[in-house]
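Asker: Got a sequence here, can you build the structure:
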Amino acid sequence: MRSAVNIRAWSMVLGIATGGLSGCGGSEPVTPTTPAENTPKVDEPTAEVAAPWFRESAAERGLDFQIDAGMAATPRLPEIVPGGGAALDFDDDGWLDLYLLQATGEGGNRLFRNLGDGRFEDVTEGSGLADAGFAMGAATGDYDGDGDVDLFVSNFGPDRLFRNDGDGRFVDVTNAAGVGHPGFGASATFFDADADGDPDLYVTNYVDWSEATELECRNRTGRLDYCPPARYDAPTRDVLYRNDGDGTFTDVSEASGITAAVGTGLGVVAVDFDGDGRRDVFVANDGMPDHLWINQGGLRFKEEAMQRGCDRDLSGVAKAGMGVSSEDVDDDGDPDLIVCNLGGESDSFYLNDGGRFLDATNRSGLGSASRHFTRFGLGFVDFDNDGTLDLYAANGRVGASDDTDAADPYAEPDLLLRGGGGRFVPVRPGGGTDPTPARTSRGAIFGDFDNDGGQDVVVLDLGSPARLLRNVLESRGGWLTVDVRDERGAPAIGAVVRAALGDRMVTRRVRSDSSYLTAQDPRVHFGLGDLDSVATLEVVWPDGSTRTLRDVAGGRVLRVAP
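Answerer: Predicted coordinates for the structure are as follows:
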């Protein structure tokens, strides 16, 4: 097992004594260029592996889906950004199902039931989920408190909320619930913003766009191409809905303070970044400074990204924020943060130091490793079960390549980086698969779809079949997956799980947000390395109640309830 990642290792890598606070964000030129960096780069070795980490298995596992975004000769902004979906156990049988989102409306969204062995069956017909809107993102949560996982879908157009009735059927309750905002929705998240025990809903909105406001942009070859959002000069506001506890929501965006700033939101996570017990909201904005809404209590939020060091990069540049992920990478107990950006820009990786952020992008190796691609869906996941988090990024351009003969001028290979010792190094073969395909990738959904202890990936590509990347790494270590439930039987979103692994205390959070336009497996996964058990496992629910288990055997999915 590799040496543990800890705050001391990260401090040595960063040179914290001379480091400063910095930020994250996004800019999106029509033709990406490589900006100069004011911080030194660290050359990273390539991590060679004997065999691929993943095998593409969508067709053999019954996952037949392809996004059609309607990309035509005359580019339109909404065509280049969709690619969402959700992992959820809608029938509560212990196996992750999938809900994948269609863009043009032809064929509609699709629901795939996991048959109990990692194979899938399309059960959309009769489920009530064959919605035909121009779908963007998905969020999952038990909004009505009946123990079933419900689905929210953000659209270019009115959003949709589907109530899970527990018999494999969903009911569109959008109008009754009051959540059908008609904007350009992107990522969304259910979280308890006011600590009253039921999940509220935050929805990012991208740009105030219509056919009438579309512009003509050309790349450096003179070919028509997609315009960056800054060209429209039409940022918009996100929406926060308060759950009223009776099946309805109230729009409290203005009263909560989140309308104090406009943006071009694409990615979102709701996490307690400052450790005060209240969940905050980070929004990745495309071409504008990112937002960090600090929860003040009483359903009030204050935007503090600049003060806390995560609105721009070290050079003061607002980057093209797209996907976002938050995990405790350095094992110091608080959630760290990564935002992925445009080709020519590096990712923005921040270590959380008591609610303020230190830019670790270059010293961690992510500066040089990530800047050659346009990244969308991404996640910190322990794929090799060695106890340290790795990083996967789904890539795809937003401006056509100079190769006018390319079958897909927006396609790029995905990226897999192995974490350890405070750094991330690219894995070969690229993306962890052999061969390494190039696609126009957007959303990435992470989870253990066959319950074998290896974290898998579903990648959603524009104009190509969805990919199911099964984790086939033979050298994986031990593992434990913890399925934390609330008193109603639903995933306990917002709970914290701590595992004592040797001399380390590893912290993971129960959440379904992160990545890009997607809802994730809410179960908590621990790679154990050479260990076969967890000495102490502590679960802290959002209401502060705790449960401690000792000598917990690994190699299984463990459900824990209050």
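
Asker: Only C-alpha atoms from now on, for both contacts and neighbour counts.
Answerer: Fine.

Asker: can you map out the helices along this structure?
Answerer: Here the chain has its helices, by DSSP state H, at 7-14, 174-177, 253-256, 305-308, 366-370.

Asker: quick one more, to check against the first:
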Amino acid sequence: PTLFEDVAATVGLPTEAAATRLAFGDLDSDGYCDIVLDRTNLWFNRPTDSKEPARRFVLAPLPICADGQRRPDVVLVGDLDNDGVADLFLGRNTDLSNPKFKDDQLRHEIWMGDGKGGYQLKRKSGVEDFAETIISACLVDFDRDGNLDLFLANAYTAYGKSYEAFPDRLLRGRGDGRFLDVTKTAGLEGVAKVGLETSRRPSYGVTHTDWNNDGWQDLLTMSYGRQANRLWRNDGDGTFTDVGAATTFDGDDDRSGEYPAGVRRAKEPEFRSHGNDFDCAVADFDGDGDMDCFLATIAHGWGGPASDSSMLLVNEGADKGFVFRREKDRIPREPLTLRTNRGDLHAGWLDVDNDGWLDLLIASSDYPDQQILRLYHQSSEGQFEEWTDRLGLLWVSPAQISLGDFDHDGATDILVGRSHQRLSKEQRLEHPMRPGLLRNLCAPRSGNRFLNIRLQGKKGSSNRDAIGARVTIWTGDHRQTREVQGGLGVGAHRDDLDCRFGLGQADEATRVEVRWPDRKGTVQVFEHVKANTFYTLAQGEVLQQLAP
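Answerer: All right, here's what the predicted structure looks like:
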């Protein structure tokens, strides 16, 4: 049976369109997921007069960029001035070392929203000062001042010519759409020379999480070119310390740099014995109250020990200093051979059947050997089983993914793009470029219940989007935690901001605890919260039930 139905055409999305980058985001503050498609086109989620489909996407009359302008490489949606209206960050990769690159003088930009789907350029915002090779970005309130900040992932200074990289950039938000570069004072600048603990590394993905449960959002960077990842511990005073090696986030324990027998390549130096990491899906998948992660990594069979593979990292918690335990075989995968590839570029967590346990979605692409969208279902015993075929999930060469409940039926849907990278002509014809919107039928048909909570921070206390907030619920003894995240990996990968929980057969959450991302670490607690309900919560107020 097909338990994920592709309704893209039915709801008005294009049947042929570039779709390597896409994301859900509420662009007009109506509570429904809109879509940013291929970094330029805005599609608004609107009601219809029928039950099927109940929602339809309508293209905005004007794209993000004017005709002829170079489109951005990265787009983030967030409320940068806490006025309740979504704003945009547009990041442009400026590769001045590439002789084929024509510098049009366009740089990063901030566009402030008007609440109706229109945007106006914010001049002298402070983000336009950088001509660097941005690959990704995330929104985070690192200093808990109630304003969203930007963390930008930059890559090589000269791709293919040097291992040197630009520094990643931390830009502190002023709360009005302007930003201040605090990279150096935060201790994030690094040095240009390669191979050192303090060397700048080509970051292809960034995210954030409160890794050690101290209330401060830490920064995670995923490195390309088999250089080590970084976990920047937020020290709470505006500075960060790299604890990637101390926590095993940097890479696996095989640092030999050796290639398999028969592969004629020289042994790699230790600093190039890690992975080609792109995404970091962060979640408390095991329900123990701390944040774990899955690293999505491109791997080749010919790389052998010289290159890491995708990996589940289990947070060991306070008793063991929040070190990650790397579980190589927890997710059942076909082993690589010398001639096969694993193009894991994106990953995400969702409760596909609302049974109360998070499942893992992996999007693999960019290679011709059957790279597809795969889902691994987690049982209540913590075991993972591939459900791709069982769900009827057939999406070849998936590009970026984004998770959200576009039709408010209590089930997490999948927005997915497509990549033609390295595909044959025949494969490209069979699988044209277009977005897919995979409507989740599994959760409704399971009979399991859900709970959906959208947070709104209080101005002057928390950021309006509540990015960095943590919601924990209990159904009896079973605990689940969600963190509101402003970016998840490569290409500004992001999901919608709602906190969705599967409740199994429980008719209520016996307890709901919300920890806000303000300086006080304000906590609100609610008891006996009804299932199968959408709630909004403004900081300091009570849960408000949304009309069906």
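
Asker: quick revisit: let me know which of the helices of the first structure is tucked in deepest.
Answerer: Across those, averaging neighbours per residue (mean count of other CA atoms under 10 Å) puts helix 366-370 on top, at a mean of 24.

Asker: That one - contacts with which helices or strands?
Answerer: strand 423-428 (3 or more CA pairs under 8 Å, 6 or more residues apart in numbering; DSSP states H and E).

Asker: Any figure for the gap between residue 529 of the second structure and residue 217 of the second structure?
Answerer: Counting by CA to CA, to the nearest Å, the separation of residue 529 of the second structure from residue 217 of the second structure is 28 Å.

Asker: Look at those two and report which has more neighbours.
Answerer: Just comparing residue 529 of the second structure and residue 217: by other CA atoms under 10 Å the higher neighbour count belongs to residue 217, 27 against 18.

Asker: Give the aligned equivalent of that one in the first structure.
Answerer: Counting by TM-score structural alignment, residue 217 of the second structure corresponds to residue 279 in the first structure.

Asker: got it, and residue 6 of the second structure?
Answerer: Residue mapping for residue 6 of the second structure onto the first structure gives residue 56, with TM-score structural alignment as the criterion.

Asker: Next, count neighbours for its match.
Answerer: Neighbours around residue 56 of the first structure, by other CA under 10 Å: 19.

Asker: do residue 503 of the first structure as well
Answerer: Counted with other CA under 10 Å, residue 503 of the first structure comes out at 7.

Asker: swap in residue 120 of the second structure?
Answerer: Neighbours of residue 120 of the second structure under the rule other CA under 10 Å: 12.

Asker: List the contacts of it.
Answerer: By CA atoms under 8 Å, 6 or more residues apart in numbering, the contact list for residue 120 of the second structure reads 111-114.

Asker: How about residue 442 of the first structure?
Answerer: By CA under 8 Å, 6+ apart, the contact list for residue 442 of the first structure reads 81-84, 375-377, 394-396, 459-462, 516.

Asker: how about it, what's its match in the second structure?
Answerer: In the second structure, the residue paired with residue 442 of the first structure is residue 399, using TM-score structural alignment.

Asker: For residue 504 of the second structure, see how far away that match is.
Answerer: Taking CA to CA, one finds residue 399 of the second structure at 31 Å from residue 504 of the second structure.

Asker: ditto for residue 447 of the second structure
Answerer: Taking CA to CA, one finds residue 447 of the second structure at 8 Å from residue 504 of the second structure.
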